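Q: sequence and predicted structure below; questions after.
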Amino acid sequence: MPAAKRTKKNTEEKPNMEEFEGLSVEEAFKRVDDVISAMQEDDISLEDSFRRYKEGMDLLKVAGAMIDKVEKEALKISEDGELEIFEDEE
């Protein structure tokens, strides 16, 4: 009988945006630094380490989304010197 194959499910969850609402990119990265510092403590439990890891990853996703939004809204200068809103050509 063939061995059962494991399939990798997409378990990536979207972060709870309400938890991070109102954060700036700088504040999100500061919180990531705080998470990293906490994870480096000698007395952190495995459960707390996993919880903080998830929080850090969620913060990075949120910060990345904010950066993407700003990039899409960035202004560009056209050939005639006018400012135009950058439009994603996807």
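A: That came through fine. Residues are numbered from 1 along each chain as shown.
Q: hey, let's count contacts and neighbours off CA atoms from now on
A: Fine.
Q: any idea how far residue 34 is from residue 59?
A: Look at residue 34 and residue 59: by CA to CA, to the nearest Å, they are 11 Å apart.
Q: alright, now check it against this:
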Amino acid sequence: MEKENLNFEQAMEKLENIVDQLEQGDVPLEQAIQYYKEGMKLSKVCHDKLKNVENEMAEILNDQGETEPFTVEEES
């Protein structure tokens, strides 16, 4: 399965598995480097998918059926 075809949850699960492997600390250096590269690719897939959702949510329909900017207000 190509990374680009993974859904967000699948990519996150694979990324979490890689992190678990690396945190165990008994991974040979060459394997750790491969895990790191794979993790970076999966991280980019997750980031891109979140960015796409953010772009899709940039505008929402108001009560009159017109689009308006969508913003999320964070609590301070």
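A: Okay, I see it. Here the structure is a predicted model, which is why all the values come from computation and not from measurement.
Q: got a TM-score for the pair?
A: Remark: TM-score between the superposed chains equals 0.72 [TM-score structural alignment, normalised by the length of the second structure]; 68 aligned residues with a CA RMSD of 2.3 Å.
Q: hmm, back to that, more crowded one of residue 34 and residue 59 of the first structure?
A: Using other CA atoms under 10 Å as the criterion, residue 34 of the first structure and residue 59 rank with residue 59 on top: 26 against 14.
Q: where in the second structure does the one helix or strand the more buried one maps to fall?
A: Following DSSP states H and E, one finds residue 59 of the first structure within helix 46-73. Using TM-score structural alignment, helix 46-73 of the first structure corresponds to residues 29-56 of the second structure.
Q: distance between the matching stretch and the chain's centre?
A: 7 Å (CA atoms, centre = their mean, to the nearest Å).
Q: coming back round to it: and the helix holding residue 59 of the first structure, what does it pack against?
A: Contacts defined by 3 or more CA pairs under 8 Å, 6 or more residues apart in numbering; DSSP states H and E place helix 46-73 of the first structure against helix 17-20, helix 25-39.
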